[in-house]
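> can't give you the sequence, but here's the structure:
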């Protein structure tokens, strides 16, 4: 039964961000068809942030009418909307209409809003629902959430999204009469399967998440008692996170022991966190989500493309792998020290700063054209995603043990961080154009 619940929790987490992640990895194909072209990512950024209306309403309902809003009803609704939206996207994503005298992909943008509404609202509903299960299933849920980015990325690589080659071409000029000058340009190869098939696969993954949620919601709440001792697991999760009932909490000498006194009131145990520690934790939630969901994804193309298509695709694929791997590590090696998580956040920020610096230097970043440069940028994205993903998981576990409302506000803080990051990057990229794109085949940088 425990293995089954782990599988269901993982499949349930798959539906959290799979739709939006799928849209981002499919963009290299979509932009070649829709009239907005490469302006489309800026539209997506705005639409995703407008979809934060969903988590805002859920958070306000919890605040103004405590206990009135049922997570399972909201989750049924948003997952059903997600399945329907993915199916509609498969049939209507390339339909355009004339708006203000210009051709616009209105169907794609409207359906994208509903998909974003599903994924944004999942941040403040999925985790609170998981509160009903023992703490160990939280990490499994985060593995599923990591897979929501990993699986679409792998599918996109199998589809050969954006794979290109440099092709030589003769470019005659008016000043040359000797046959012209030779130059090269980037030519994108056709995908292995269509965008419609990709969106159908997204709908299948949303269906898997919905089916897993139905099964989890119908499980008897006493199922743990028939397979293992629930009380020690709950108490141990409040301590060090390891199988050590004698661990101390924050060095204050409060010990967890497997005796009758503890077992009689297991749910009264709460992690002893000071106001300053809680403030630091929520600040980490804000910053980590700001960096991973807003700031850095907006410039990944600028930071990697100048090193070539291989570096770009490896960084995207391995960064997607790093998320579920970090969640798996968190399942077996938990460190709840706020100081340790703060240091890990600083380390991940360092890798992110390097990625941002290379994006700012595009189209001529450091060590361009060298194997060392390609390896460094790929590893930097890998460690940036991995370290901050571990922080996300451990913060979620800590707040899960504190209270239901702590998880709700954790989701709200995550969305606020994502909003701040996206709103910050939008004018820098689309208005002030501080980042310059480069064609790897044609860019010549000074040594």
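That came in fine, so what should we check first? Computed from a predicted structure; not experimentally measured. Numbering: from 1, shown residues only.
> contacts, neighbours, all on C-alpha from now
Will do.
> tell me which stretches of this protein form strands.
Taking DSSP state E as the test, the strands found in the chain are 97-99, 102-104, 164-171, 181-188.
> can you pull the buried residues of the second one?
It stands for strand 102-104. Across strand 102-104, burial judged by 16 or more other C-alpha atoms under 10 Å covers residue 104.
> list the contacts of that strand.
Contacts to strand 102-104, defined as C-alpha atoms under 8 Å, 6 or more residues apart in numbering, come from residues 34, 35, 36, 96, 97, 98.
> do the third one as well
With contact meaning C-alpha under 8 Å, 6+ apart, strand 164-171 is reached by 180, 181, 182, 183, 184, 185, 186, 187, 188, 189, 309, 441.
> next, the angle from that strand to strand 181-188.
On the basis of axes from the mean of the first three to the mean of the last three C-alpha atoms, to 10 degrees, strand 164-171 is oriented at 150 degrees to strand 181-188.
> included below, for side-by-side comparison, is a second structure:
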């Protein structure tokens, strides 16, 4: 039974962000068919921020009408909306209509908004729902959340997204010098097939939640309603004591001071701003100067680092705030290196050398892995603080992500602070 519950929790976490992550990795195939062109990612960023109305409503409801909003019905609704939106995208993703004097991907943008609403709201519903289960199940949920980025990335690689073929062409203006241009290769299966895959992933998550929600709670629950209000259950403590990687039964639960809680929430906002918005906005700028293969390798291995870090957190949980601070400083320093490479694009250091590509791939893996570990540990800490703490955990995750996205949007899309290079020709000096 425990293994089944772990599986269902992982599949529930998979449905938390798989839809929007899938849209992001499919953009190289969507953009050529969209009238917005490469402005589409900026529209996607704004839609995700508008979708934060969902977490805001849920958080305010919990704040001013505690106990009125039950997570289970909201999760059912979110997953059904996600499945429906992905299925409609399968048929409508290329449909356009006139908006004023311009043609727009109205169906695509509208359905992406609903997917963003589902995924953003999952942060303040899925996490609080997990508070009724043992702490180790929360870590499994985070593994599934990490897989929500890895699975679409692997499918997109198999699809052949972003593969470039460099073709020689004669120079222009009478110049006989041979030039090389980039031509994106055709995908191995169409975009509608990818959206059908996302529909299946969301459907699997819904089935997992239906089964999880109907399981006898006494077989997988560690804390009762009384414990959520501060009264410990001895039977459940004994059950928890025998779990690997779980020290709840071995020592008294620590109570954090007000200042320590503020520190934890600030760290949570900062880490999510970096991992969900700031650095992803410049990933292409930091990797593409070293070649398309380096970009795909960095994106794939970084996505793998997320669930791996969650697995490590399950067996090596370190709740020390000092250790957490050291890890955050380390991850931030690595992020600063990645950002500096993006700023120097398309001619960063070691651009013509193999070590340059190897270093940027390693930096992306360490950056994602270290800060993913921190996010899981914070989730486990706040889980022990009760249901309300997990609600605010989800709200702060979305707040940090929103602030990061709003900071990067003008730098990338308005002021053109970053510059991309041609994947087939590099004119940087040796």
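Received the coordinates, thanks. All values derive from a computational prediction rather than experimental measurement.
> give me the TM-score for this pair.
Aligned and superposed, the two chains score 0.94 in TM-score terms (TM-score structural alignment, normalised by the length of structure 2); 419 aligned residues with a C-alpha RMSD of 1.8 Å.
> re the thing from before, for residue 329 of structure 1, which of the strands of structure 1 is the nearest?
Nearest of the strands of structure 1 to residue 329 of structure 1, taken as C-alpha to C-alpha: strand 164-171 at 34.9 Å.
> give me the mean deviation of that closest one from structure 2.
Taking mean C-alpha distance after the TM-score superposition for structure 1, the mean distance separating strand 164-171 of structure 1 from the aligned residues in structure 2 is 1.3 Å.
> tell me which residues in that strand are buried?
In terms of neighbour count (16+ other C-alpha under 10 Å), strand 164-171 of structure 1 has its buried residues at 164, 165.
> with stretch 177-187 of structure 2 instead?
In stretch 177-187 of structure 2, counting by 16+ other C-alpha under 10 Å, buried: 180, 187.
> which residue numbers in structure 1 does that stretch align to?
Under TM-score structural alignment, stretch 177-187 of structure 2 corresponds to residues 181-191 of structure 1.
> before we move on, the earlier item: redo the strands of structure 1 as CSV? Include distance to residue 143 of structure 1.
Formatted as CSV, the strands of structure 1 follow (distance: least, C-alpha to C-alpha, whole Å):
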stretch, distance to residue 143 of structure 1
strand 97-99, 40
strand 102-104, 37
strand 164-171, 32
strand 181-188, 33
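> what range does stretch 341-348 of structure 1 cover in structure 2?
Using TM-score structural alignment, stretch 341-348 of structure 1 corresponds to residues 324-331 of structure 2.
> buried residues, the matching stretch. List them.
324, 327, 328, 330, 331.
> from residue 388 of structure 2, how far off is the closest residue to the second one other than its chain neighbours?
So the one you mean is residue 327 of structure 2. Residue nearest to residue 327 of structure 2 in three dimensions, not counting chain neighbours: residue 370, with 6.5 Å by C-alpha to C-alpha, 6 or more residues apart in numbering. Residue 370 of structure 2 is 26 Å from residue 388 of structure 2, where distance means C-alpha to C-alpha, to the nearest Å.
> who has more neighbours, the two?
residue 370 (21 against 18; other C-alpha atoms under 10 Å).
> go ahead and confirm the more buried one touches residue 308.
No: contact criterion C-alpha atoms under 8 Å: residue 370 of structure 2 and residue 308 do not qualify, at 10.3 Å.
> residue in structure 1 paired with the residue nearest to residue 327 of structure 2?
Residue pairing (TM-score structural alignment): residue 370 of structure 2 is matched to residue 387 of structure 1.
> now residue 291 of structure 2
In structure 1, residue 291 of structure 2 lands on residue 308 (TM-score structural alignment).
> so what's that match closest to, chain neighbours aside?
residue 440 (5.7 Å).
> what residues are up against the one you found?
186, 305, 306, 307, 308.
> that one -> structure 2?
Under TM-score structural alignment, residue 440 of structure 1 pairs with residue 423 in structure 2.
> now that match: how far from residue 240 of structure 2?
Shown here: residue 423 of structure 2 relative to residue 240 of structure 2, a distance of 53 Å by C-alpha to C-alpha.
> residue 292 of structure 2: how many residues sit nearby?
18.
> could you measure from it over to residue 258 of structure 2?
47 Å.
> over to residue 423 of structure 2?
51 Å.
> residue 315 of structure 1 against residue 379, yeah?
Yes: between residue 315 of structure 1 and residue 379 there is a contact under C-alpha under 8 Å: 7.5 Å.
> between these two, which one's more packed in?
residue 315 (24 against 16).
> now do the contacts for that one.
Listed by C-alpha under 8 Å, 6+ apart, the contact partners of residue 315 of structure 1 are 304, 377, 378, 379, 381, 382.
> and if we set it to 10 Å?
300-301, 303-304, 309, 321, 374-375, 377-382 (C-alpha atoms under 10 Å, 6 or more residues apart in numbering).
> perfect, that will be all.
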